[in-house]
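K.L.:
Predicted coordinates and the sequence they were generated for:
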Amino acid sequence: VHRLVRISPFDAAGKRHTSFCSVDVVPQMDGDIDIEINPDDLKVDVYRASGAGGQHINKTSSAVRITHIPTGIVTQSQAQRSQFKNRDQAMAMLKAKLFQLEEEKKAAELAAIRGEQKDIAWGSQIRNYVFHPYSMVKDLRSGYETGNIGAVMDGDLDPFMDAYLKWTLEGTKATEE
């Protein structure tokens, strides 16, 4: 969270305003999840279904249970009279569960990349940009600060990145400029 203190050009009274901004930088990830199921990874069981259906349900093994051995996910279907339809339905449920598992893995990977996120509020800022009553940009984590606010606003962020990296490696605050 970044905090900006300035005299707003939109305030006719010329009062000092404080604003907060959060920046979230994440890599672009491949959004396509293609579920490939190796038939050797499946254990398919057929059994007699239970419930209403009379003689047909008692004489045929139309219910299907599919176990995905690598993950231990089990799906089953006995809704249809046909074993083939039940197999297709159980396979569709298995693909849906594997898809959900892959989405959870991607979400966990993204959370690990993203790191810590704080509320956009007082006390959670990592950097202050003060335009008034004085000019200063200060990184509150590393302690690095500079009075050359124009250079920072023009993109000169290398000193801040260097100070942050030093702070994360050594745990020491940077000397003031």
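P.N.:
Alright, I've got the coordinates. Residues are numbered from 1 along each chain as shown.
K.L.:
from here on, contacts and neighbour counts on C-alpha atoms
P.N.:
OK.
K.L.:
Give the buried residues for the helix ranked longest in the chain.
P.N.:
Using DSSP state H, we find that the single longest helix of the chain is helix 83-114. Along helix 83-114, these residues count as buried under the neighbour rule (16 or more other CA atoms under 10 Å): 83, 85-87, 89-91, 93-95, 98-99, 106.
K.L.:
Show me what that helix packs onto, helices and strands only.
P.N.:
strand 63-68, strand 73-77 (3 or more CA pairs under 8 Å, 6 or more residues apart in numbering; DSSP states H and E).
K.L.:
which residues of the protein fall in strands?
P.N.:
Taking DSSP state E, the strands of the chain run over residues 2-7, 16-21, 42-47, 63-68, 73-77, 127-130, 136-139, 145-146.
K.L.:
could those go into a markdown table alongside distance to residue 164?
P.N.:
Formatted as a markdown table, these follow (distance: least, CA to CA, whole Å):
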| stretch | distance to residue 164 |
| --- | --- |
| strand 2-7 | 15 |
| strand 16-21 | 19 |
| strand 42-47 | 50 |
| strand 63-68 | 46 |
| strand 73-77 | 44 |
| strand 127-130 | 11 |
| strand 136-139 | 8 |
| strand 145-146 | 11 |
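K.L.:
Comparison target below:
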Amino acid sequence: MIKAFLTSFQVLTSDEISQFESLLVKRHLKKGAFFISEGKFSKEVAFINTGILRSFYTTESGEEMTYCISFPNALMTAYSAFITGMPTIENIQAIADSELLIIQKHDIDKLQESSPNWIRFSKIIAELQYLELEKRLFVFQKDKAKKRYIDLLENQPDYVQQIPLQYLASYLGITPRHLSRLRKEIQY
């Protein structure tokens, strides 16, 4: 799966992909376990082989706000902390048993020094992260919760039912009660 993911960008050679694969370490997270916690330094990137991860922060009042849910075949890290070297203000938690393929930041740095293809690849990933964030912001401001929920059902039908109601509601920007009403209304 990781090989197909990397190949899809059409930037890396097969040798570079093999080199990347040799640096990966498999990690299993049980449902509820953390990939990274607030206050820690982000020094690794995970490729989600199986499972679901959520990114969230805790408000001053103690409420958890889920702002990102990531599914298999995606990269995941506390991105701003990874870039800045500062402690993260977010948490990344498995909401289903997950298998991750982990690469360390120092290995990514070495890869980038070894070939301009890795710099191009990193640029593409950064651009995709920006576009995804912008899309989420626009959709959140433009679309109603019902449309956001339907889009999620259409794009991730196998996984939506695995996401606990309170996390899904937070991600959609609605209350769990409102989400329950939407679920009854939309018999998908």
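P.N.:
Right, received. Where do you want to start? Being a predicted model, the structure only gives us computed values, none of them experimental.
K.L.:
Please state their TM-score.
P.N.:
Remark: TM-score between the superposed chains equals 0.21 [TM-score structural alignment, normalised by the length of the first structure]; 72 aligned residues with a CA RMSD of 5.9 Å.
K.L.:
closest one to residue 5 of the first structure among the helices and strands packed on helix 83-114 of the first structure?
P.N.:
Closest to residue 5 of the first structure of these is strand 73-77 (CA to CA; 54.1 Å).
K.L.:
Contacts made by that closest one with the rest, please.
P.N.:
With CA atoms under 8 Å, 6 or more residues apart in numbering as the test, strand 73-77 of the first structure has contacts from 63-68, 86-87, 89-91, 93-94, 97.
K.L.:
For the second structure, which segments are assigned as strands?
P.N.:
25-29, 34-36, 44-50, 53-58, 64-70, 74-76, 91-94, 98-104.
K.L.:
mind checking which of those strands is nearest residue 127 of the second structure?
P.N.:
In terms of CA to CA, the element of the strands of the second structure nearest to residue 127 of the second structure is strand 74-76, at 13.2 Å.
K.L.:
can you list contacts of the closest one?
P.N.:
For strand 74-76 of the second structure, the surrounding residues in contact (CA under 8 Å, 6+ apart) are 45-49, 70.
K.L.:
Okay, buried residues for it please.
P.N.:
Across strand 74-76 of the second structure, burial judged by 16+ other CA under 10 Å covers 75-76.
K.L.:
since we're on residue 19 of the first structure, how many residues are nearby?
P.N.:
Counted with other CA atoms under 10 Å, residues neighbouring residue 19 of the first structure total 13.
K.L.:
and the nearest residue to it once chain neighbours are set aside, what does it touch?
P.N.:
Spatial nearest neighbour of residue 19 of the first structure, chain neighbours left out: residue 4 (5.1 Å); criterion: CA to CA, 6 or more residues apart in numbering. If a contact means CA under 8 Å, 6+ apart, then residue 4 of the first structure has 18-20, 128-131 as its contacts.
K.L.:
what's the closest of these to residue 137 of the first structure?
P.N.:
Within the contacts of residue 4 of the first structure, proximity to residue 137 of the first structure (CA to CA) peaks at residue 129, which comes in at 4.5 Å.
K.L.:
Tell me how many other residues crowd the closest one.
P.N.:
When neighbours are defined as other CA under 10 Å, residue 129 of the first structure has 23 of them.
K.L.:
That one and residue 159 of the first structure, how far apart?
P.N.:
15 Å (CA to CA, to the nearest Å).
K.L.:
cool, residue 91 of the first structure as well?
P.N.:
Distance from residue 91 of the first structure to residue 159 of the first structure, by CA to CA: 55 Å.
K.L.:
Contacts only, for residue 179 of the second structure.
P.N.:
So, once contact is read as CA under 8 Å, 6+ apart, residue 179 of the second structure ends up touching 165, 169.
K.L.:
again, only this time at 6 Å
P.N.:
Shown in contact with residue 179 of the second structure (CA atoms under 6 Å, 6 or more residues apart in numbering): residue 169.
K.L.:
Okay, it and residue 132 of the second structure: tell me how far apart.
P.N.:
Residue 179 of the second structure is 23 Å from residue 132 of the second structure, by CA to CA.
K.L.:
just residue 75 of the second structure next, same as before
P.N.:
As for residue 75 of the second structure, its distance to residue 132 of the second structure is 13 Å (criterion: CA to CA).
K.L.:
Right, I'll leave it there.
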